[in-house]
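Trainee: With the sequence up front, the predicted model follows.
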Amino acid sequence: MSEQQRSRPAGGGFGRGHGPGGPGMVMPGEKAKDFKGTLRRLLSYLRPHRGQILAVIGMAVLSTIFSIVSPKIMGKATTELLNGIIGRMRGVPGAHIDFDYIWQIVMLLLGLYVISSLFTYIMQLLMAGVAQKTVYDLRRDVNDKLGRLPLKYFDSRTNGEILSRAVNDVDNISTTLQQSLTQLITSVLTIIGVIVMMLTISPLLTLIALVTLPVSFLAIKKISGRSQGHFIGQQRNLGELNGHVEEMYTGHRIIKAFGREEKSIQKFDQINDKLYDSAWKAQFISGLIMPIMSFIGNLGYVLISVIGGLLVTKRSMEIGDIQAFIQYVRQFTMPITQTANIANIIQSTVASAERVFELLDEEEEVPEAAKPVELADVRGDVAFEHVSFGYGENMLIEDMNIDVKMGQTIAIVGPTGAGKTTLINLLMRFYEVNEGRITVDGVNITDFKRGSLRNMFGMVLQDTWLFNGTIRDNIAYGRIGATEEEVVAAAKTAHADHFIRTLPDGYDTVLNEEASNISQGQKQLLTIARAILADPSILILDEATSSVDTRTEVLIQKAMNELMKNRTSFVIAHRLSTIRDASLILVMNHGQVIEKGTHEELLEKGGFYADLYNSQFSNGAAQEIAG
């Protein structure tokens, strides 16, 4: 399973906060470990926008007031209309319908609705600004933090997990701030306002309306308890199905090559059947909530209508008040359901915020030097002086001493886990040494700014990295402000110019996300051209020719030899044939330099290097043993 899928929350096929059970269905959300502490910290991001938030609350209050007084005013029109009709039917002298009065009420209601909508619009507009500014600050903090985290943080986590915190969790917070927060404010205000209005009409009917609420909640809790297990199974099966489809899609060539299509389809059908079973049960059981709530609500309406009718006959209430009260009851149930759902959404949002804050609280890189050193001209002398490095008690490198002079080519060989890549990571300060020091031109690398130090190096790795853009842009990434002529010259030196010009759009060819429109060898040529254009003081080559054919390898090796002239170069080698001309070969094993010397000297010693070299050229077993 891919890294992205392993880090993705199970499921994800439904909109956040609105569970697949529809309205009234409160989905179980992820819970924060420290809800109060995380909520306070999240609210601290809102503190600079206190004025706008107060304005949002003010708009919500005004919008709610204008909205909830409308039914009572409408009830007056109903009362006037009905009294006029009954008076005429009874032949009461002078009885008539005062259409002017009704028309005034209609215009008043229209004005109230327009004003209420206007306040709602202003509230949403203000809250959108607050939400986006808040999340902007949060995203900026996350981005800055990612730039200050050491490489070990990224090595110990999948890309999908980091992206989930930096993108999905922040987006979750953004959506809640912009939508759910205003909905929560208006729902709470509506509940309070409606209760007040119902009490002004009839305390007795209000009591009847409130009695039905516990019955509704008990029904919801009972059904939700039974459906929750099925929803969890649905999300789990959906996540499993997504992972299977992703793996089958990304590996479809291998599946076809090994003839496993039928087995893949069988597994898909098996997971799909489980998803259907859990989803059907979850939807069916949760689907009972609204009919049951409607049934209980209708019982309440019947009681209110009967008792209200009796009160009207006794002249204790007006008929319009009954109409208004029924409208208030309808207004009352919806915000209660919304508040319950929003409470669950907020719980999930705080859990997302907690994950983001965990990232922001991670241990950062060692601070930069207070007075960093700047070298105007970098020679390229590199020294490792009694360097030790490891995690806790697990030491990877112990007491390493290397002295490299300007212009030397240093090859680093050894089996997997010997510490070859670790050595390069220490050199570029992706990791910090535990003991000892590393110097460039006699200056401790901790005395440089990290950016200045890394600008001294040019890297060509075995795993190519190209971004979505033109070939020209990908090569020019090596140096800011590179001219067209310099880009082409670098491509020619790397022997990439010929294949680039055979493409339909040449240097303007756009590489897609995975650069799958060119071969792996051609990708490597482009990264080499990028390093050539960068013209660094020190080169780091990690099996740079591993993905090209033999003929191209010879051409690139000549170009690299030209590039490495008068430059210090570190070459991590798996194929030992590529480093025979190195100035010095370091043979590493278990974090120690166990042998060093030229190719000829090491062969004469007949030690570890000689065994590696002879195994490659005697039986072709090479690559696996060497690295």
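Mentor: Ah, there it is. Numbers count the residues shown, from 1 in each chain.

Trainee: can we go C-alpha only for contacts and neighbour counts from here?
Mentor: Noted.

Trainee: so where do the strands sit in this protein?
Mentor: Secondary structure of the chain (DSSP state E): strands at 382-391, 394-404, 409-413, 435-440, 443-444, 457-460, 469-470, 510-511, 538-542, 568-572, 584-589, 592-597.

Trainee: Remind me what the last one packs against, helices and strands.
Mentor: When you say that, I think you mean strand 592-597. Under the contact criterion of 3 or more CA pairs under 8 Å, 6 or more residues apart in numbering; DSSP states H and E, strand 592-597 touches strand 394-404, strand 584-589.

Trainee: Structure two is appended below for comparative analysis:
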Amino acid sequence: MDNVLTSKNVAWNIILAFAGLYFLGVMVKALTQFIQLFAFSMGAEYTLEAVRVALFKKLHRLGLRYFDNTPTGSIVSRVTNDTKTLFDFWNLFLTIAVALLSMLTAFVAMLSVNVTISLATLLFVPVILTTTYVYQKISSKIYRTIREALSKINTKINESLLGMGIIQQFNQEERILGEFDEINDYYAQRRAKMININSFFLFPIITLMYSLAEIVALSVFGIETQSNIFVEAGVIYAFLTYVQNFFNPLSNVMDFMPVFQDGLVAGYRILKIMDDDRLAPQQAVDETAQITEGKIEFKNVTFAYDKTPILKNITFTALPGQTVALVGHTGSGKSSIINVLLRFYEYMDGEILIDGHDLRTFSHEELRQKTGLVLQDPFLFYGDIASNIRMFDQKISDEQVQAAAKFVRADEFIEKLDGKYHAKVSERGTTYSNGQRQLLAFARTIVRDPKVLILDEATSNIDPQTEEVIQNGLNQMRQGRTTIAIAHRLSTIKDADLILVLDKGEIVERGNHEQLLAQGGYYADLYQMQLAKE
């Protein structure tokens, strides 16, 4: 090398040859990097898409018990923020792969120059690995708190947006802002602590090890020179360059260690959902099980929530075409009967039969297709009127949509809208009145022609005038269908075939309206109380 570099021994043909080889190497490296970057980036994109879809699918398989205990903002954070971090984590493997290849190449070059010094350089690697291990132990806890703080931020934002009207009405802006500022400040403190740890553990350690390796190399070369072992300047320069090429990739990897550690924490949080066993109740599907009549039988059904008894030995039969009303104070178990019937929760003991088949033998599709649910607070999706009635099922024609709307008298206000059935619906349908949203929920149920109809105080959000208009429609809708109705206003279920009065998860009275009044018990007292208020 020295002979080539000295001016009197310049061999231009050799220099040009080296220049050509260098240029060729640069072009090959550029092409290789392009292919690697493209392949890893596309792989990361597909991985991100697959993970998000799998996570979203798993969320829809989880039971309501999971959502009862997990804030919405935390779930959103895992589907969005954590999966994006996992994407960055995947991309990091390209950097690691290139770094390992570069280190291996540099070390082979070092060995070709001086085996002893090269092996001595490896003594610094355990120090780096030990530092990395300590960093991982310390940083993993902090990154976990950072992720949890970010979830709390998302939860607070989601909660504030959903409850904005209440917040403003009760002058709670300052309190909410203070709570958000506290969470955000905690998040910033955790991030700052992580920056301090990164600054101490990562780049300085590599710089120190690199400097020590150079000192060792120069010292050994100096000793060899003092021992009358001639070492060319070009050899020393080349070796130090190889040492630099050995430690530079390590430095790059250390720079990305925060991303790596953050990715591990994000992956752990995602896997925590994927491995969660609080699934929606599973079915032992019998393909012959079909809901044809709608006869419902509860036989000594018991249900507990977190070991707290909710339903105790519930027994009743609802024949096709009959209306069974559930009455009782809040917490008496009315909604729980609906929840176990719709398989939102798993009951512990007893049997639930529909048309003689065990409830667990119906497929989810069969059960949901043949049961119609109208909630007290109906939920509308972003889209238009027609899509909310057909619930985005394109098999349901426009004629069926319009017929269902007309059946429940929803067409009277729909026809007055700009766009009519194509009128826009904002998120949660907030631009429509409670009564209008409830009418759309009725139409949504009717269009599917269910065998079993479930009404959760379906007329509670309807004004008296509108209630009178649709009550006849409800009566017609119940014909030929088994109807389970939760009622708070007893005047709406006077014509029910069977009224079950619940208290603390038990049926304490049963009969029709006249029979229960004649008994002069719990139901009679409740009815007289409501009658006096009206």
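Mentor: Structure received. All of these numbers come straight from a predicted model, not from anything done at the bench.

Trainee: TM value for the aligned chains?
Mentor: The TM-score (TM-score structural alignment, normalised by the length of structure 2) is 0.81; 529 aligned residues with a CA RMSD of 4.2 Å.

Trainee: any idea how far residue 23 of structure 2 is from residue 341 of structure 2?
Mentor: Per CA to CA, to the nearest Å, residue 23 of structure 2 is found 73 Å from residue 341 of structure 2.

Trainee: do residue 502 of structure 2 as well
Mentor: For residue 502 of structure 2, the distance to residue 341 of structure 2 equals 16 Å [CA to CA].

Trainee: Equivalent analysis for residue 41 of structure 2, please.
Mentor: Counting by CA to CA, the gap from residue 41 of structure 2 to residue 341 of structure 2 is 47 Å.

Trainee: Residue 85 of structure 2 now?
Mentor: 40 Å.

Trainee: Equivalent analysis for residue 180 of structure 2, please.
Mentor: Counting by CA to CA, the separation of residue 180 of structure 2 from residue 341 of structure 2 is 40 Å.

Trainee: Was I right to think residue 88 of structure 2 contacts residue 264?
Mentor: No: when contacts are counted by CA atoms under 8 Å, residue 88 of structure 2 is not listed as touching residue 264 (10.8 Å).

Trainee: in the superposition, what's the average offset of the longest helix along structure 1 relative to structure 2?
Mentor: Longest helix in structure 1 by number of residues, with DSSP state H as the criterion: helix 99-148. For helix 99-148 of structure 1, the mean deviation from structure 2 after alignment is 4.3 Å (mean CA distance after the TM-score superposition for structure 1).

Trainee: same for that helix, what does it pack against?
Mentor: Helix 99-148 of structure 1 sits against helix 35-46, helix 50-68, helix 70-90, helix 170-175, helix 181-201, helix 319-360, with contacts defined as 3+ CA pairs under 8 Å, 6+ apart.

Trainee: In structure 2, which residue sits furthest out from the middle?
Mentor: In terms of distance from the mean C-alpha position of structure 2, residue 8 ranks first, at 71.5 Å (CA atoms, centre = their mean).

Trainee: mind listing what that one touches?
Mentor: By CA atoms under 8 Å, 6 or more residues apart in numbering, the contact list for residue 8 of structure 2 is empty.

Trainee: What's residue 585 of structure 1 aligned with over in structure 2?
Mentor: Here residue 585 of structure 1 is matched to residue 499 in structure 2, going by TM-score structural alignment.

Trainee: Let me know how buried that match is, in neighbour terms.
Mentor: Other residues lying near residue 499 of structure 2 total 27 when counted by other CA atoms under 10 Å.

Trainee: Please verify my assumption that it contacts residue 514.
Mentor: No: in this structure, residue 499 of structure 2 is not within contact of residue 514 by CA under 8 Å, at 10.3 Å.

Trainee: among the helices and strands packed on helix 99-148 of structure 1, which is nearest residue 626 of structure 1?
Mentor: Closest to residue 626 of structure 1 of those, according to CA to CA: helix 319-360, at 37.4 Å.

Trainee: list the helices and strands the closest one packs on?
Mentor: Partner elements for helix 319-360 of structure 1 (3+ CA pairs under 8 Å, 6+ apart): helix 35-46, helix 70-90, helix 99-148, helix 170-175, helix 181-201, helix 289-313.

Trainee: Burial check on residue 166 of structure 2, number of neighbours?
Mentor: Neighbours of residue 166 of structure 2 under the rule other CA under 10 Å: 12.
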